[in-house]
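*Asks:* following is a predicted model, sequence given first.
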Amino acid sequence: MGLLAAYAVPHPPLIVPAVGGGQEAEVADTTAAYEEVARRIADHAPDLIVVVSPHAPLYRDGFFIADAETEEGSLAAFGQPEARITTRTDTAFTQAVADRLSRRSIPVAGAPAHHEEIDHATYVPLHFIGQTVDLSQVAVVRIGLSALSPSDHQFLGLSITRAAEDLGRRAVLIASGDLSHRLKEDGPYGFNEAGPAFDRAVTDLFAAGSLRGLFGLDPILCEDAAECGLRAFQIMAGALEGLPFTPELLSYEGPFGVGYAVAAFEVECSPSSTEEEVEAELMEADEAPVRGAHARGACSAVDPLVALARASVESIVGTGQVLPLPADLPDELTGQRAGVFVSLHEADGLRGCIGTIAPTRSCVAEEVIMNAVAAATDDPRFTPVTPDELDALSYSVDVLGEPEPVESLEQLDPRRYGVIVTRGFKRGLLLPDLEGVETAFDQIAIAKMKAGIAPDEDAQLERFEVVRHTLGGQARVY
């Protein structure tokens, strides 16, 4: 038992004949693909359908997961209040997912009072599924997106699959999301060349089953494309992580200036397999990333700064001793001075990050050692790293360039430059190229918050470039 299949689908209300009034004929391929998805879901005979929706309640620092016993929704907002659907929620599953997210300190909440009805991005796929599946006999759990990182969305997906396995649910996941809204001049947001480029990139990934590529798309491309479903698809990618599956792009259309893709990802577990065989297959799939991590570590070179950071953490956590400065380090580590930040991650979530804006030690190597110790033992946001976590940690080391003053936001680029804000004795720094930091305004606001500078207070600005070292820093196990 567990995840049987996942499907990426769009959610244009006009595809429902009661709303479309004939316009649905212009997306006939999408309709046919939707009907194929509905037939496949019926063949799977699920007892749980999980719908990830961009139009469910969205929270900045956590996820919405439906917790009401039942939910109702209609297309009243699109002139069809009589078109209604009622679903029942699997509250045990909801709680199991929430419990898993709590391990990463990710909060979960139900719907606020003003947003209790099923949204249209959930309604549309249920409209088609309801043609082949008796929804009164199947639980439906509605899940929203958040402003958290892509890795947190991936972790939510993994939590969905693990919760279904633990509870013995036969689950199907629906990732509801449109692609670009900028395919045509007369579309919702006009035309931008990023629109077709984004849609090609996503549909190529769907067709190849290369879902990890959804986490490497250019953020500027995604923003310019005015996409809708990427985070829903990232949750789906997390749900399928480690499972053998067969991908298939069933359709793609964009006649109204919005990209509609339907894709199927069928988990490769034969219905004739015994329960023990299925469990063995899933266990093998779960272990595959671990074997891959070991293989990459054995075959890839390791950046000396990353190796030094790992050795420093493992020394202080494993023995309680600060690592002595090794004798065989390259000159670039012992003959130069610079500010350094050491970041530790666990399961793609931050586990510690400490650094120095300017050099405080005799060389970069000593800076790395002491900041690695502090990241593992003295980051006030986290408890100290324990020995049983060491194999699960991944590492990155940022070496800071010389800061230079800037006069305006136009001189900042949050992907290229870090920023330093100073007001009197208060000073805050934010590294470049961080998930969720898209604008210079956001970058400055966060740096001010870290420094204890009020948002409306003036501050001196400096920018700096960073050389980020990650080679060989992946976790030994996942």
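*Replies:* Nice, I can see it.

*Asks:* from here on, contacts and neighbour counts on C-alpha atoms
*Replies:* Will do.

*Asks:* need the contact list for residue 203.
*Replies:* If you count contacts by CA atoms under 8 Å, 6 or more residues apart in numbering, residue 203 has them with 249, 252, 261.

*Asks:* my read is that residue 214 contacts residue 234, right?
*Replies:* Yes - Residue 214 is in contact with residue 234 according to CA atoms under 8 Å; the separation is 6.4 Å.

*Asks:* quick one: which of the two has more around it?
*Replies:* More neighbours surround residue 234 than the other of residue 214 and residue 234, with 25 against 18 (other CA atoms under 10 Å).

*Asks:* skipping adjacent residues, who's closest to that one in space?
*Replies:* residue 154 (5.6 Å; CA to CA, 6 or more residues apart in numbering).

*Asks:* check contacts around residue 66.
*Replies:* By CA under 8 Å, 6+ apart, the contact set of residue 66 is 89, 94, 109, 110, 111, 141, 142, 143.

*Asks:* tell me which element the closest residue to residue 79 other than its chain neighbours falls in.
*Replies:* Of all residues not flanking residue 79 in the chain, residue 19 sits nearest, at 7.1 Å (CA to CA, 6+ apart). Assigned by DSSP states H and E, residue 19 belongs to helix 17-20.

*Asks:* please compare the first structure with the one that follows:
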Amino acid sequence: MERLAERLAALKLDTVVIFSPHGPVFQDGLAIRGGTRLKGDLARFGYFRKWEWEVDQELAAAISREIKKEKIPCLQLTAEDLAGYGLGAELDHGVLVPLSFLADDSVKLVATGMTLLPWLEQYQLGVAIGRAVHKSPRRIGVIASGDLSHCLKPGAPAPYDPRGKEFDETLMALLQAKNRAAIFDLDPVLVEKAAECGFRTLLMLLGVFDGWQAEIEVLSYEGPFGVGYGVVSFAPRGEDESKSSLLTVLRHRREEALRNRRAAESPFVRVARQTVENYLLGTETAIVPGDLPPEAQEPAGAFVSIKKHGQLRGCIGTVFPTQPTFLEEIRHNAISAALHDPRFEPVQAEELPDLVYSVDRILPPRAGGGAG
């Protein structure tokens, strides 16, 4: 951290942008701390120094505009917003700990949380932030705060899991190899098992460098308390002459995966999808009964689930049949799942390409035999 601080000091930064996993975190959009000044302390950790920074309001507004161009919600939190969401105005330790090493109060600050959006959208956030940063005449440093695995050994903050070490070693090796694309090939289960808190902010930082050559240097890694701490330096080396964009590659991957999934979908899943698409688009894709298994014409309960980027988007089911046939049960429940699940806003037509469906057939219960 001292070596990194020396490098940042030599750059004579005007502004620091920092992403914190312990800041305001929303499911579907990014929160930026608003106001004119931000302050905080680490008293609850026994360190009683206080910090305060002026907010770079111009850059914060530019970042918000660029994020909204990507159709991702972005909120600059006011005092009223903080009170309404039950959030504190003080900066969190995810901001204060790295800045205690890396930035004094002479710089301006833009502090954000992160989101729980899928990895691609998390990266897309970083791309939008990168556009604002690269357009600015200011000298700007960007910091992704967060720790790696919290389960490296017994007694760590999270229950010990050997996959924590596997995650940390794999991620640090990929960064050492400057293999940004392969980070998106990590097994989501491995990431989850690692009980980390810095992966999503790292994805945002990688997005800032989309389309740019970057010198990536791993400065240190350690895990003395069962939590992995990695310090990595990213230095821009000019725009990529090939004009390649990892964001474009990732989008193509997602589109291909969706095409493959739909090519392999079962007849009943196809019925659910086509029913919702026909309803929202005002089309009428023919569903030929002869293409369906015989049980399509028998009465049965049905659960139709809809997911978007791995997150539930709607689910409605019937244990007992309410329609003459299983086919009609699917159609009825598919519309209900898309439009009438009270936990979600109705599905919109522009979401259709990203939706994945599943259908479960519910057979009538059978009476069990008693003991003789």
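*Replies:* Now that the structure is in, tell me what you want to look at. Values in this document were obtained by computation on a predicted structure and should not be read as measured data.

*Asks:* run the chain-centre distance for the helix holding residue 19 of the first structure.
*Replies:* Computed by CA atoms, centre = their mean, to the nearest Å, the chain-centroid distance of helix 17-20 of the first structure equals 34 Å.

*Asks:* now for it, which elements pack on it?
*Replies:* Contacts defined by 3 or more CA pairs under 8 Å, 6 or more residues apart in numbering; DSSP states H and E place helix 17-20 of the first structure against strand 80-88.

*Asks:* coming back round to it: next SSE after the helix holding residue 19 of the first structure?
*Replies:* According to DSSP H and E, the helix or strand after helix 17-20 of the first structure is helix 28-44.

*Asks:* buried stuff in that next one?
*Replies:* 29-31, 33-42 (16 or more other CA atoms under 10 Å).

*Asks:* could you do stretch 318-337 of the second structure as well?
*Replies:* Using 16+ other CA under 10 Å as the test for burial, stretch 318-337 of the second structure gives 318, 321-323, 325-337.

*Asks:* just the helices in the stretch 151-300 of the first structure please.
*Replies:* Counting by DSSP state H, counting those that start in this stretch, the stretch 151-300 of the first structure has helices at residues 194-208, 219-225, 230-240, 275-299.

*Asks:* contacts for the shortest one?
*Replies:* What that stands for is helix 219-225 of the first structure. Helix 219-225 of the first structure is contacted from outside by 180, 181, 182, 192, 193, 194, 195, 196, 197, 198, using CA under 8 Å, 6+ apart.

*Asks:* neighbours of the nearest residue to the second one once chain neighbours are set aside, just the number please.
*Replies:* In this structure, residue 181 of the first structure finds its nearest non-sequential neighbour in residue 258, 4.3 Å apart by CA to CA, 6+ apart. Applying other CA under 10 Å, we find 27 other residues in the vicinity of residue 258 of the first structure.

*Asks:* same check on the one 4 residues further on?
*Replies:* In terms of burial, residue 262 of the first structure registers 28 neighbours under the definition other CA under 10 Å.

*Asks:* can you find the partner of it in the second structure?
*Replies:* Mapped onto the second structure by TM-score structural alignment, residue 262 of the first structure lines up with residue 231.

*Asks:* let me see the contact set for that match.
*Replies:* Residues in contact with residue 231 of the second structure (CA under 8 Å, 6+ apart) are 1, 218, 219, 220, 221.

*Asks:* ok, it to residue 241 of the second structure distance?
*Replies:* Distance from residue 231 of the second structure to residue 241 of the second structure, counting by CA to CA, to the nearest Å: 28 Å.

*Asks:* which stretches in the stretch 51-200 of the second structure count as strands?
*Replies:* With strands called from DSSP state E, counting those that start in this stretch, the stretch 51-200 of the second structure shows them at 74-77, 108-112, 140-144.

*Asks:* deepest of the ones you listed, which one?
*Replies:* Most buried of the strands of the stretch 51-200 of the second structure by mean neighbour count (mean count of other CA atoms under 10 Å) is strand 108-112; its value is a mean of 25.

*Asks:* how much does that strand stray from the first structure?
*Replies:* Compared with the first structure after the fit, strand 108-112 of the second structure shows a mean deviation of 1.9 Å (mean CA distance after the TM-score superposition for the first structure).

*Asks:* what stretch of the first structure does that strand fall on?
*Replies:* The alignment of strand 108-112 of the second structure onto the first structure (TM-score structural alignment) spans residues 139-143.

*Asks:* which residues touch the matching stretch?
*Replies:* 47-53, 56, 63-66, 87-90, 94, 122.

*Asks:* of these, select the buried ones using a PyMOL command.
*Replies:* This is the PyMOL syntax for the buried subset of the contacts of stretch 139-143 of the first structure, where burial follows 16+ other CA under 10 Å:
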select buried, resi 47+48+49+50+51+52+53+56+63+64+65+66+87+88+89+90+94+122
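
*Asks:* mind checking which of the contacts of stretch 139-143 of the first structure are in helices?
*Replies:* In helices, defined here by DSSP state H, the members of the contacts of stretch 139-143 of the first structure are 94, 122.

*Asks:* gap between the match of residue 262 of the first structure and residue 27 of the second structure?
*Replies:* Distance, residue 231 of the second structure to residue 27 of the second structure, by CA to CA: 27 Å.

*Asks:* repeat that for residue 57 of the second structure.
*Replies:* Remark: distance between residue 57 of the second structure and residue 27 of the second structure (CA to CA) = 24 Å.

*Asks:* the residue nearest to residue 234 of the first structure: how many residues sit nearby?
*Replies:* Neighbours of residue 154 of the first structure under the rule other CA under 10 Å: 26.

*Asks:* pretty sure it is touching residue 237, no?
*Replies:* Yes - between residue 154 of the first structure and residue 237 there is a contact under CA under 8 Å: 6.5 Å.

*Asks:* any residues in contact with both of the two?
*Replies:* With CA under 8 Å, 6+ apart as the test, residue 154 of the first structure and residue 237 reach no residue in common.

*Asks:* just to revisit the earlier point, tell me which of the helices of the stretch 151-300 of the first structure is the most buried.
*Replies:* Taking mean count of other CA under 10 Å, helix 230-240 is the most buried of the helices of the stretch 151-300 of the first structure, at a mean of 26.

*Asks:* quick one: average offset of it versus the second structure, please.
*Replies:* Superposing on the second structure and averaging over aligned pairs (mean CA distance after the TM-score superposition for the first structure), helix 230-240 of the first structure comes out at 4.9 Å.

*Asks:* what sits up against that helix?
*Replies:* The contact list for helix 230-240 of the first structure, computed with CA under 8 Å, 6+ apart, reads 3, 6, 8, 52-54, 145, 150, 153-161, 173-177, 179, 211-212, 214-215.
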